[in-house]
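# here is a sequence together with a model predicted from it:
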Amino acid sequence: MATVLITGFEPFAGETLNPSWQVASALQGWQLDEEVMVSAVKLPCVFKQSLLTLEQAVNQLQPAVVIMLGQATGCSQLRLEKIASNYIDATIADNSGQQPRNALTASHGPAAYFSNLPINAMIRALHFQHIPAQLSLSAGSYVCNHSFYGLMHLIKNQYASIKGGFIHLPCLPEQVLNKPDTPSMELASQIKALKICIEVSLQQHADQLLA
């Protein structure tokens, strides 16, 4: 049976919830069909440890697809990330108190990697189901981007057959009860969206870049 690895992060910056882990954990054990099952792994919101946990999960599960999830406060729709940048500039400390600035994820790695998920097809499928989603060309410079780059670096150097990428999610409604101007999306809608993304990622080839 093929495995799809979905990762989410623990809460950070004083939050008690992180939609990325709420969605990932809800998908644990979900089967698309008799040949594909989801495994969910929680990543610490810690620069070094997030990559160690991710690499351990990939080595153990040998997944066909890895979709990493993160929280994007202020975002009203799913953001499917295209570019993982080899750059760290943490405006806040991670959950271990570390706050690297103007640093690299991989000292000898390229400036950036592209996701090899079929992002355009995923967005079309989400829009067909009336789920708001958009292409994003920046995953930021915090732990989300750091771990996204780490995944693509691992795929490039060790697991060329794996499809991998990152999706930023809106906050959950309960996170913004006292923040009326901050957009959110219901958990059920986010779970539905990820099921669509999983199915498309297994059926479609990566987006083709035109010369």
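All right, it came through fine.

# please count neighbours and contacts with C-alpha atoms only from this point.
Will do.

# the nearest residue to residue 41 once chain neighbours are set aside sits in which helix or strand?
Of all residues not flanking residue 41 in the chain, residue 7 sits nearest, at 4.9 Å (CA to CA, 6 or more residues apart in numbering). In the assignment (DSSP states H and E), residue 7 maps to strand 2-9.

# and the helix or strand just after that strand, what does it pack against?
Downstream of strand 2-9, the next assigned helix or strand under DSSP H and E is helix 19-27. Helix 19-27 sits against strand 2-9, strand 36-43, strand 65-71, strand 163-169, helix 187-203, with contacts defined as 3 or more CA pairs under 8 Å, 6 or more residues apart in numbering; DSSP states H and E.

# want to throw the ones you listed into CSV with mean neighbour count and distance to residue 54?
Below are those laid out as CSV (neighbours: other CA atoms under 10 Å; distance: least, CA to CA, whole Å):
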stretch, mean neighbour count, distance to residue 54
strand 2-9, 24, 8
strand 36-43, 21, 7
strand 65-71, 26, 10
strand 163-169, 26, 12
helix 187-203, 18, 18
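
# mind giving me CSV with these and columns for distance to residue 113?
Shown next, in CSV, are these (distance: least, CA to CA, whole Å):
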stretch, distance to residue 113
strand 2-9, 19
strand 36-43, 21
strand 65-71, 15
strand 163-169, 10
helix 187-203, 18
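
# take this one as well and set it beside the first:
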Amino acid sequence: MPAQVEPSKKTVLVTGFGPFGVYKVNTSWEAVKELYKQGLGVDWELVIEEIPVEYCTVKSKVPKLWEKHNPHLVVHVGVSGMASELTLEQKAFNYGYEKSDVKGCLPDANCCVHGADECITAGIKMNIVCADINNSDSKVKAVVSHDAGRYLCDFSYFTSLHINKHRTAFIHVPPLDQPYTVQELAEGLKVAITAMLKQIEEKLQ
């Protein structure tokens, strides 16, 4: 009797950002690394990647990551000093990038993807994800946002939404220990990603 072949696992790609400004250690990358330690369960292949806070790197690297991993879901994670909960971003904008990156550079014409729509809304319903988080046993609470700011977070989000808006998400995390530990942030990310995958899977049925 021939041996049964296990179906290949579907990939979830999660990115965090490198240092910038006052964030010499970027909470987003620390939380993503901790998430990798915790894992997403046996059914999912978790791939993580640190992305420098550079427009040109995001513009070239993010599409290559999609091509390389063919992910079932991409979740970009960034830090926000204004956040006190997991902040689930519902959409991203194509124009208005007037703040220089860590190399002092700006994108051409302050634009993310030339010729693309001014705004893209994610196919994943963040209000449902938010409710799933807030109704879970996680210590971390969540809110929904409709403006990720015009910096690398929004820039990376739009880049991925332009590739596939139904399999892309962005989550802002608060700075470390304000109020959550890195372990708590990772647990919150895990709940959020599980909720997102549930939505994607339900649409495929």
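It's in. If you're wondering where the values come from, they're calculated on a predicted model, not measured in any experiment.

# before we move on, back to that, whereabouts in structure 2 does the strand holding residue 7 of structure 1 align?
Matched against structure 2 by TM-score structural alignment, strand 2-9 of structure 1 falls on residues 10-17.

# mean shift between the matching stretch and structure 1?
Following superposition, stretch 10-17 of structure 2 is found to deviate from structure 1 by 0.5 Å on average (mean CA distance after the TM-score superposition for structure 1).

# thinking again about what came up before, which residues sit against the strand holding residue 7 of structure 1?
Strand 2-9 of structure 1 is contacted from outside by 18-25, 35-45, 58, 61-70, 198, using CA atoms under 8 Å, 6 or more residues apart in numbering.

# next, the angle from it to strand 65-71.
Angle, strand 2-9 of structure 1 to strand 65-71, by axes from the mean of the first three to the mean of the last three CA atoms, to 10 degrees: 20 degrees.

# and stretch 143-152 of structure 2, which stretch of structure 1?
Taken onto structure 1 by TM-score structural alignment, stretch 143-152 of structure 2 occupies residues 134-143 there.

# can you pull the buried residues of the matching stretch?
Buried residues in stretch 134-143 of structure 1, counted by 16 or more other CA atoms under 10 Å: 134, 139, 140, 141, 142, 143.

# can you tell me the closest non-neighbouring residue to the last one?
The shortest distance from residue 143 of structure 1 to any residue that is not its chain neighbour, by CA to CA, 6+ apart, is 5.6 Å, and that residue is residue 47.

# show me the contacts for the equivalent of the one you found over in structure 2.
Taking TM-score structural alignment, residue 47 of structure 1 has residue 55 as its aligned residue in structure 2. By CA under 8 Å, 6+ apart, the contact set of residue 55 of structure 2 is 101, 105, 106, 107, 152, 155.

# look up how far residue 69 of structure 2 lies from residue 55 of structure 2.
21 Å (CA to CA, to the nearest Å).

# contacts only, for the residue sitting nearest the centre point of structure 2.
The residue lying closest to the centre of structure 2 (CA atoms, centre = their mean) is residue 76, at 1.8 Å. Residue 76 of structure 2 makes contacts with 14, 15, 16, 153, 156, 157, 169, 170, 171, as judged by CA under 8 Å, 6+ apart.

# that one and residue 57 of structure 2, how far apart?
Per CA to CA, residue 76 of structure 2 is found 14 Å from residue 57 of structure 2.

# just residue 89 of structure 2 next, same as before
From residue 89 of structure 2 to residue 57 of structure 2 the distance is 22 Å (CA to CA).

# swap in residue 150 of structure 2?
Residue 150 of structure 2 sits 16 Å away from residue 57 of structure 2, going by CA to CA.

# please apply the same query to residue 11 of structure 2.
Per CA to CA, residue 11 of structure 2 is found 22 Å from residue 57 of structure 2.

# next: residue 147 of structure 2.
Per CA to CA, residue 147 of structure 2 is found 22 Å from residue 57 of structure 2.
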